[in-house]
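[1] Fold the following, please.
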Amino acid sequence: MLYFSRWKAILIWLATALSILVAIPNFLPKATLDALPSWVPKKTMTLGLDLQGGSHIMLKLERGDIVKERMQTALDDVRTNLRKAGIGYTGLNGSGQKLTFKLRDVTQIDAARDALKDLTALVSLGGLSGGSIQEATLSNTDDGAFELDLTDQGINYRVQSAVSQSIEVVRRRVDELGTTEPLIQRQGSDRIIVQVPGLDDPQRLKAILNQTAKLTFHLVDNSMPAVDAVNGRPPANSEVVYSNDDPPVPYLIQKTAILSGENLVDAQPGFNQQNSEPIVSFRFDSAGAQKFGRVTQEHVGEPFAVILDNQVITAPVINEPILGGQGQISGNFTVESANDLAVLLRAGALPATLTVVEERTVGPGLGADSIRAGFIAGVIGLIAVIAFMTFFYGTLGMIANLAMIINVLMIIAILSLLGATLTLPGIAGIVLTIGQAVDSNVLFYERFREEVKAGRSIPQAMEAGFNKAFGTIIDANLTTLIAAVILFYMGSGPVRGFAITLSIGIITTVFTAYTVSRLMIAIWMRRTRPKALPKGVRTGFFDFAQIRFMAIRNYTFAISAALTIGAIAGFATLGLNLGIDFTGGSIIELKAKQGDANIGDIRERLGTLNLGGLQVQGFGEPSNVLVRVQSQEAGENAEQSAVNKIRGELSEQYEFRRVEVVGPSVSGELAMTGIIGVGLSLIAIMGYIWVRFEWQFAIGAIIATLHDLLLTIGLFVFTGLEFDITSIAAVLTIVGYSLNDTVVVYDRLRENLRRYKKMPLPLLIDTSINSTLSRTILTSVTTMIAILALVVFGGDVIRGFTISMLFGVVVGTFSSIYIAAPVLILFKLRPDTFDKDKDNKATAEIQSPAV
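    Okay, here's the model as predicted:
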């Protein structure tokens, strides 16, 4: 009903006012926000790394380190337990997850099993779930051969525990850097995501996160020169460890550590009072202080080595006993490296090595450019859509525009309340919502016009228009929402930001269309008491459209088939220009610090680094360059090594504005996730259409959607646009939009099938398409206007993403008319299967409402 009780109207305006109040802080400077009273909402959206700069790093805990550590522990335990039990053995050896040995005396088999029973005991998992696991199994043969196997279940348990421990260590390290609002969380079973916004030096972050920081103190073995030990064989209880100097210096040290970093309670950077060189001062706990004092007292005049991650940092001589539990580490430190070492020691050691498998770093300069580009694109798109709607609908258009602005403010308010992260693709999602938000109003306005033409009074026509349009609005928006939700669960990073804003935009669009728009129209009608259609509505020329779309369906089928076959052939022969998200490798965006970039010089200098396939090309302005490096074959760490080499070569002349590194393991997962996401979206949407319509409609929607997908793939193939993870987001958006358009046509077609059972199906389809033609054209044009603003003004980073979406709107509009509808003729849809009673209900007279 267009009647709104006072309390309903108050609630709607209250929700609108609160949305504006919550959204406004996002547009105010921080100084202004700080000056506002405490009761005023001040929470704002969190800007993504692509907008404010910073680093996104995915770390993978090396399972091999855990296996190696567990095997070494098992070897020590077997050796210790058998010796304690007085059991002789030979051939003790460990490889992978299997440990073997043989007893000297086969009569001691039972004694050996009893001595090793602790190693195979069940381990309680703890926590709320409880339960227990067996970390090792023991088996033997009659001849005294034993085999101890570390179970996968036990290793997985250790990996999970190590990841939890690593998260805490990583958090302490990042917090020590003084960064604001870092995000550190587990992903999957063996990975950690670290996001640090506003970070100026991502290299320092990676260096700190990469180090295990295992600190130990060892006595130096002076029984033989270290060089002789390198060339010969060191004593059984000693080993050669190299320093971190350039070139490295070998030291012969005792294997058994005096103390480890676990006994440290503090570490601080400082300066040596004698020579002012940077040092790191440390302090042991009471137990560590006593042990360190006793050892240094016993070995005065002898050197001892401080070892960090299997490298000798320093090896000073003990001049006098160190009894206070305090000392200092000196070496070739800079102020920054001394501070970083202190950070590592305070945070503690990692239980295993963390390897960077994915990195996405954006400099603050590029982030500011992205904000400016996104804002300009959004404002231009908004102004263009407002002008378009005002021209075609006059007063009603201005009401739709006001509802659209409220809709955008509601999106921003909800994002602020949720603490969601706004990314550059997220801005694209808001702009796309601007284009699609008018669709609900256009659907209603066109239904309203039809009811007026049918002879209803203005109040009756308004009510009937809302009632008939609302089901179509729900169907059309739900298809896009399904794609957006699946995109959120299957996507990551900026793609999730796009999915969140699009999903929220769809929900707020339906809400504003059904409440805010209706309330404003009710107020307008109550005040003006219109007797006829407002003069500002200029869509009447569509009423005379009697286009015979189905008459040329064979030709359009042939053209579409040829284009589709061409796209498939191009995909099979030329292939896609896959981005690093799917192939692995690195992308580096550079900006010359002075003048224009010298592409030829960059190509020549990088060609000497032996990095394999390498592309250097202009990107946007003359001072910008994009460098693409193929995936390195030497493992995950090789990708980081390649980027470091490029930094070393170009950092003096060029600013590194953006760095994206994707390791081979992550790229394979992203490719599979993208394929699964598209497949699940299609299945879910087709299932929804099958339930809401007849099976022929679902088949028609499938064929039309596949047509749009294949043509979009053809666009990427023949234009050479890079196909990356954001392209998957574009494809899923195209799926949603295409089905949105198709559902509108199908909804009208279903209505007409109930009304005109004798009309030939081709003519009935033409009638349905012509009756929705105004909506199809107006919605498509407004959406294209909004996306075109992104293409032109949104910046180079998302240009491929927005171009593909613009193309998708065009082919989606085409397919809803020339593919989805004619397919129903091919599958012989029968009008007599529709219930006449439903038609009677759909066309029943609606009493004049109170306005």
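
[2] CA only for contacts and neighbour counts going forward, please
    Noted.

[3] Now do the nearest residue to Glu147 once chain neighbours are set aside against Ile399, distance only.
    Among residues not flanking Glu147 along the chain, Thr100 sits closest, at 4.6 Å (Cα to Cα, 6 or more residues apart in numbering). Thr100 sits at a distance of 80 Å from Ile399 (criterion: Cα to Cα, to the nearest Å).

[4] Repeat that for Gly570.
    47 Å.

[5] for Leu761, same thing?
    In terms of Cα to Cα, Leu761 sits 38 Å off from Ile399.

[6] Gly570 and Ile399: which is more packed in?
    Comparing Gly570 with Ile399 by neighbour count (other Cα atoms under 10 Å), the higher total belongs to Ile399, at 21 against 18.

[7] so that one makes contact with Ser517?
    Yes. At 6.8 Å, Ile399 and Ser517 qualify as touching, with contact defined as Cα atoms under 8 Å.

[8] and the closest residue to Leu578 other than its chain neighbours, what does it touch?
    Closest residue to Leu578 apart from its sequence neighbours, by Cα to Cα, 6+ apart: Phe723 at 4.8 Å. By Cα atoms under 8 Å, 6 or more residues apart in numbering, the contact set of Phe723 is Leu576, Asn577, Leu578, Gly579, Phe716.

[9] Proceed likewise with the subsequent sequence, for comparison:
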Amino acid sequence: MSDTELNESTSAPNKAASGRKSIANRLYTGDISLNIVGLRKRWYVMSGIIIAIALAALVFRGLALGIEFSGGADFQAPTRVTTQTVDEMRAAVQGSGLPDLGDTTVTTMGDNTVRIQTRTLDPQTEVPVMREVIAEQVGVDPDQVAYSLIGASWGKQITQQGLIALGVFLVLVMLLIWVYFRDLKMSIAAIVALLHDLVLTIGIYALIGFTFTPATLIGMLTILGYSLYDTVVVFDKVRENVRGLHDQRRSTYAALANKAVNQVLIRSINTTIIGVLPVAALLVAGWLYLGTGPLKDLGLVLFVGMIAGAYSSVLIATPLLVDMKMREPEIREHTEAVERGTSGVATRRSGRREPVEVPTDPVEDSVVEPADDDASDDLETEPAAPRITTSTAQQWPTIPADRQQPRRQTRSERKK
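    Just a heads-up that it's a prediction; the model follows:
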């Protein structure tokens, strides 16, 4: 077997093995690469449009707050819970003749209690009517229907405390990332990604018209942790890739950050899909079958927040980090040096040569002459000295000017 046949036979399994590589492996090794960081302006525009829609929904439609935040009336009655309990109770409450009961929430607690939450009712005129309607529907005495009033001031206090807790959480997260990565820009990029997820999720709630309840708040804190985890994973890979950045001139900071995003992209997608599938089932069950209740609110906020968290950690946090890093003088100088080196390699590969300046020589086109005219006849016949030109002068060794040169001796002097 010839060498050529041997090489072809041994390279065939390697080609077949490379062709069987998964997309995740090819992204990790750099065989293929998505230009995510290079197209960062496109992601900024896309996110800006989505955030603008979310803010417009908050401004023009408003956020429907539950009675725990806005205040209202809460009724609980004992009954045997069936699949028709919620629908029948809601129809009975809305047919009571009292105004503005369209946002009434009916849920079940276990298998023996039904809960009705309405707007704030007048204790003298409207509460007795509501008790009568609920008692008649479940078949009990009106005194067995428990009633409690949630004041608007208490709801406002809860809202204020929740906002303070959220602010403290963001500050602590920012400090933690700063200490862990020793890079303030990474912590800023992570916080911007978290705020992006918050605004987007709340805007979807306002756009669809779901009620913001304590279950929604719990789910929102959950997605903040999920989004933060995904962002930290990407940043940890970025830090690993850019270690020793200034010791090489092959890749820029943006290129290494883009490589890190590609290396964790499949992992982020798989993690998001695995997490979203059960959440989607929870949302469908709470929305289509139960109608109202904490399952629907929790399912929606988790579904929207997990997708937004995966999106922001890959397409917002890392590109924003690269933009902030490119403002540093050292990173900018390193990028320019790498680009200059890359353009030089491209020029050599294209076959073009840069003009080379040839130094001039004072002995250009000169010939070595005899020492004196009188002794020229007595000189032995010797081969003629070579003609020294510019092209050949560079090949002769340079003789220092202070070194004494040997003088040619005539035949008469040598006889003496």
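
[10] hmm, back to that, list the contacts for the residue nearest to Glu147 of structure 1?
    Neighbour list for Thr100 of structure 1: Gly91, Leu92, Asn93, Gly94, Ala145, Phe146, Glu147, Leu148 [criterion: Cα under 8 Å, 6+ apart].

[11] Please enumerate the strands of the stretch 151-300 of structure 1.
    Counting by DSSP state E, counting those that start in this stretch, the stretch 151-300 of structure 1 has these strands, from start to end: 183-187, 191-197, 215-219, 238-242, 250-254, 259-260, 264-271, 278-284.

[12] The shortest one aligns to what range in structure 2?
    Aligned by TM-score structural alignment, strand 259-260 of structure 1 corresponds to no residues of structure 2.

[13] swap in the third one?
    Matched against structure 2 by TM-score structural alignment, strand 215-219 of structure 1 finds no partner residues.

[14] I'd like to check the angle between that strand and strand 250-254, please.
    80 degrees (axes from the mean of the first three to the mean of the last three Cα atoms, to 10 degrees).

[15] try the fourth one
    Strand 238-242 of structure 1 and strand 250-254 meet at an angle of 150 degrees, taking the same axes, to 10 degrees as the criterion.

[16] which other helices and strands contact strand 238-242 of structure 1?
    When contacts are defined as 3 or more Cα pairs under 8 Å, 6 or more residues apart in numbering; DSSP states H and E, strand 238-242 of structure 1 sits against helix 226-231, strand 250-254, strand 311-314.

[17] swap in the third one?
    Secondary structure elements in contact with strand 215-219 of structure 1, counted by 3+ Cα pairs under 8 Å, 6+ apart, are strand 250-254, strand 259-260, strand 304-308.

[18] quick check: angle from it to strand 264-271?
    Using the same axes, to 10 degrees: strand 215-219 of structure 1 against strand 264-271 is 90 degrees.

[19] Now do strand 215-219 of structure 1: distance to the chain's middle.
    Taking Cα atoms, centre = their mean, to the nearest Å, one finds strand 215-219 of structure 1 lying 42 Å from the centre of the chain it belongs to.

[20] likewise stretch 311-327 of structure 2?
    With Cα atoms, centre = their mean, you get 6 Å for stretch 311-327 of structure 2.

[21] With stretch 35-50 of structure 2 instead?
    For stretch 35-50 of structure 2, the distance to the chain centre is 11 Å (Cα atoms, centre = their mean).

[22] residues in structure 1 matched by it, start to end?
    Mapping stretch 35-50 of structure 2 onto structure 1 (TM-score structural alignment) gives residues 548-563.

[23] what's next to the matching stretch, contact-wise?
    Contacts for stretch 548-563 of structure 1 (Cα under 8 Å, 6+ apart): His707, Leu711, Pro762, Leu763, Ile765, Asp766, Ile817, Tyr818, Ile819, Pro822.

[24] Map the fifth one onto structure 2.
    By that I understand Ile765 of structure 1. Per TM-score structural alignment, Ile765 of structure 1 is aligned with Ala257.
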